[in-house]
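Any chance you can model this:
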Amino acid sequence: MATPTPKFINVRGQLMDLSIPKIMGIVNVTPDSFYDGGQIRSNRDLLHKVEKMLADGADILDVGAYSSRPGAAEVSEKEERKLATHAVSEIVKAFPEAVVSIDSFRMTVARASLDVGASIINDISGGELDESMFDLVIERNVPYIMMHMRGNPQTMSQMTDYKDIISDIIDYFNFKLSQLTRKGVKDIIIDPGFGFAKTREQNFELMNKLELLWMLDVPMLCGISRKSMIFKTLNCTPDQALNGTTALNMASLMKGASILRVHDVREAKETITLFQEIKNR
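Next up is the predicted model:
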C-alpha cells in the first residue's frame, strides 16, 4: 500500500507520531452544531464527554464554540472566547495530560485558548477570515491545522464554482504553506474541508482523488463525521450516519489521512486498528 511520508508534530515539546493515524474528538460547546449542538450544558456534561473520549482513544480534543455548519448563526467574538476558554481551562484542569486544540478562525479566541491550555490551533478558514491568525501561529509556534474553505459559514454554500477542485485546493495550500514555512512554521496540517464550499458531488470527487494532496508533503486531517455528503447520499439523518462515517473514514485512511476528526471516538479507533492491520501486511 502506497503511503505518504510519515510526519511528526511537536506538541508542547513532545513529538506526536502521525505514522499511526490519530483521532481528534469533537467537543462542541455550541448550542446549534449540526449533530451534537446543545449536548454540553454544564461542566459535568463537558468532563463526562471528555473522559469518555479519552477512554475510547482520542489523541486530541478539539474544542469549538462557533458552529461552522452551513448557514449557522453568527456568534460574537466575546461569546465565543468566553465559551471556548472556559471549556479548555476545565478540560486541562481535570485532564492535564490531554492534548487540546482550539477550533476557531478568530485570532483573539485562539490566543486566549492557548493561554489557558490549548496547544493546537484548528482554523477552518486557513487565515482567510482573520489576517492576524498567521501572526499568532508564528509567534506561538504551535501546530496549525488549516482548512480549505471559501467565504464563511453563512456564504460558503454559494461558493462552489471551481475550474478544477483538486488543482484549486492544491494551489490554495501551496500558497499558504509557502507563507508560513518562510516564517519558520514547521508543524502544519492541512484539512481539505469536506462539506465547506463544496457540493455533495464535489466532496466525493475530492475523496476519490485525495491522495493527490500528498504532493504537498504535510500531514492531512479529514473531517467527514456524520456530514451531509453521507446522510444525503444514504437518505438518512445525521443520527443514522455512523456506519457511513466509518466507511468514509476508512477511505480517508487508505488515501493518506493522518488524523480523523470525529464525533464517535471508539468506532474511529476500531477503524484505525483495522487499517493498521491492512497496512502492515
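
Only C-alpha atoms from now on, for both contacts and neighbour counts.
Fine.

Could I get the full set of strands for the stretch 101-250 of the chain?
Counting by DSSP state E, counting those that start in this stretch, the segments of the stretch 101-250 of the chain that form strands are 120-123, 144-147, 188-191, 221-222.

what's the closest of those to L61?
Relative to L61, the nearest member of the strands of the stretch 101-250 of the chain by C-alpha to C-alpha is strand 120-123, separated by 9.7 Å.

quick one: contacts of stretch 54-66?
Taking contacts as C-alpha atoms under 8 Å, 6 or more residues apart in numbering, the residues outside stretch 54-66 that touch it are 22-30, 50, 74-75, 80-81, 83-84, 87-88, 98-104, 122, 265-266, 269.

run the last query once more with 6 Å
Contacts of stretch 54-66 from elsewhere in the structure, counted by C-alpha atoms under 6 Å, 6 or more residues apart in numbering, are 22-30, 80, 83-84, 99-103, 265-266.

for stretch 220-229, same thing?
By C-alpha under 6 Å, 6+ apart, the surrounding residues in contact with stretch 220-229 are 189-191, 200, 238, 241, 245, 257-262.

quick revisit: export the strands of the stretch 101-250 of the chain to JSON lines and tack on distance to P6?
JSON lines is the format used below for those (distance: least, C-alpha to C-alpha, whole Å):
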{"stretch": "strand 120-123", "distance to P6": "19"}
{"stretch": "strand 144-147", "distance to P6": "17"}
{"stretch": "strand 188-191", "distance to P6": "12"}
{"stretch": "strand 221-222", "distance to P6": "13"}
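
want to throw those into CSV with mean neighbour count and distance to Q154?
Shown next, in CSV, are the strands of the stretch 101-250 of the chain (neighbours: other C-alpha atoms under 10 Å; distance: least, C-alpha to C-alpha, whole Å):
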stretch, mean neighbour count, distance to Q154
strand 120-123, 26, 16
strand 144-147, 25, 16
strand 188-191, 22, 20
strand 221-222, 26, 22
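
Also this sequence, please, to line up against the first:
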Amino acid sequence: MTLDLPLSARLYLRPVQLADSPVDRDGEVVRLAGGLSWCSAFELIAREGGKRILQRTIPVADLPDDPRIAAILQRITAPRAPLQLGERIVRLDQPQVMAILNRTPDSFSDSRALREDVDAAASAGVDMAAAGAAILDIGGESTRPGAAEVWEGEEIERVVPVIRKLAAGGAAISVDTRRAAVMAASLQAGAHLVNDVAALLYDPQALDVVVKAGCPVALMHSPEPQKGPHGGDGYADVLLDVYDWLEKRVEDVVAAGVDRSKILVDPGIGFGKSLQDNLALINGLALFHGLGCAILLGASRKRMIGALSNEAPADQRLGGSLAIALKGADAGAQLIRVHDVFDTVQALRVWRGLRDSALVAR
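You can find the predicted model right below:
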C-alpha cells in the first residue's frame, strides 16, 4: 500500500485487532514486544500541527513501505530484555505483577501496622512475593491529590529499613520516589529499580543518581513533574500527547547514559488526567510499544474505578482493578502495578493459561 504521508507529519502505529495466537496466521499477525499478544492490523495515525491528518486501520501485510513506519514497527516487535534485579531475573515476555507497599501515613491501601512497624511492612512484602509478585515497589511519599510534601529525610526513614530487610531476603525491589537522596539511599540499601512519578524531572540530581547506579528506571508521565504529579491544563489529544512526552523523555534519559533496555514507561493513569483521558490511555495502551520500552501500567484502586462504579471507596475497587489489569495484559503491558497481589496474580495465571491453550496448534 502507498500513502502520501508528508515528511513533516509525525507517524504513530497503534496495534489493533489483537490476537491470542499466531497459529495458522503466518504473515497475518506480528508479535508485540516478544510477549504473548499479537495483532493483525495497525491503526496508522499521522499528526501535523497538533492535529490528526490521517487515521486508518491497515492489515499487517499492507503497511506502507515507509522507513519511518519500519522504524516504529521494529520497536513494537523487538523483544524486551529481562530485568536483572539483584539475584533475580524478571522476564518481560509475559505480564508480571509489581506489588505496592506503601509506608505513607495517609495510604488508603495499607494497614496502620504496615505504615508504622518495619517488621510488619517487611513481613507483608514477603507475603506479596510469596503470592507471586515479581517486584516489590516500596514508597514513602503519598502522591494522592492534595497530599502534603514529605521531607526527604523522613521519606528515607520510612523506606530504607524495609528495603534493607527485604533485600537481605533476596526480593526484587523498586523504590517509588521523586527525590535523588531517597533514590541513592534506597539503592545503597539494596533496591534495584527506581520508579519515579516525575520521570527524573522533579529533582535535578535524580537522573545522575540513576546513570551512576546503572539501574533500571520507570519513567511516568505527569503534566507538570517539576511541580507535582497532578495539574496541567488538559490535552489536545491525550494519547498522542502522552506518547510524545514519553518519547522525548526516553530519548533524553538514553542520551544521558541509561540503556533503553533498562527503561520502563508508564502513561500515568490518574495523574493530571480526567476520567475520559484515563480511559483513552488504557484503550490505546498498545501504542506505547512504539517507544521500544517495557510498559508499566498502574491503575490499581484508582479514582477512575470509583467514578465508574457508583463512587465505590478505594477498598471496594478490586473488580475494576482486575478488569484494567487484564486489559493491560491483552495489550502486552509487561508490568502491572497493584495492591491486590494474590487476586491479580491469579487472574493473570488464568489469562496465561488461556494464552497457552490458544498457542496449541489446532
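
gap between the closest residue to A94 of structure 1 other than its chain neighbours and F95 of structure 1?
Spatial nearest neighbour of A94 of structure 1, chain neighbours left out: L47 (7.7 Å); criterion: C-alpha to C-alpha, 6 or more residues apart in numbering. For L47 of structure 1, the distance to F95 of structure 1 equals 9 Å [C-alpha to C-alpha, to the nearest Å].

before we move on, the earlier item: next, count neighbours for the residue nearest to A94 of structure 1.
Counted with other C-alpha atoms under 10 Å, residues neighbouring L47 of structure 1 total 17.

What's it aligned with over in structure 2?
With TM-score structural alignment as the criterion, L47 of structure 1 lines up with A122 in structure 2.

Can you say which helix or strand has its match in it?
helix 118-130 (DSSP states H and E).

how big's the offset between that helix and structure 1?
Helix 118-130 of structure 2: mean distance to aligned residues in structure 1 after superposition is 1.7 Å, counting by mean C-alpha distance after the TM-score superposition for structure 1.

Sort out which residues of that helix are buried, please.
Across helix 118-130 of structure 2, burial judged by 16 or more other C-alpha atoms under 10 Å covers V118, A120, A121, A122, S123, A124, G125, V126, M128, A129.

a markdown table please, covering these and showing distance to I76 of structure 2.
Compiled in a markdown table, those are given as follows (distance: C-alpha to C-alpha, whole Å):
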| residue | distance to I76 of structure 2 |
| --- | --- |
| V118 | 41 |
| A120 | 41 |
| A121 | 38 |
| A122 | 37 |
| S123 | 39 |
| A124 | 36 |
| G125 | 33 |
| V126 | 35 |
| M128 | 31 |
| A129 | 30 |
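
Stretch 218-232 of structure 1 maps to which residues in structure 2?
The alignment of stretch 218-232 of structure 1 onto structure 2 (TM-score structural alignment) spans residues 293-307.

re the thing from before, looking at neighbours, which among the contacts of stretch 220-229 of structure 1 is most surrounded?
Neighbours were tallied for each of those (criterion: other C-alpha under 10 Å), and the maximum of 29 neighbours falls on A257.

What sits closest to it if chain neighbours are left out?
For A257 of structure 1, the spatially nearest residue (C-alpha to C-alpha, 6+ apart) is M220, at 5.1 Å.

returning to what we had before: filter the contacts of stretch 54-66 of structure 1 down to the ones in strands?
K22, I23, M24, G25, I26, V27, N28, V100, S101, I102, D103 (DSSP state E).

Looking at those residues, which is nearest M146 of structure 1?
Using C-alpha to C-alpha, the shortest approach to M146 of structure 1 within those belongs to D103, at 10.3 Å.

give me the number of residues near the closest one?
As a burial measure, D103 of structure 1 scores 27 neighbours (other C-alpha under 10 Å).

Equivalent analysis for A73 of structure 1, please.
Neighbours of A73 of structure 1 under the rule other C-alpha under 10 Å: 14.

Please apply the same query to A358 of structure 2.
There are 15 residues near A358 of structure 2, going by other C-alpha under 10 Å.

do the same with S167 of structure 1
Using other C-alpha under 10 Å, S167 of structure 1 has 12 other residues around it.
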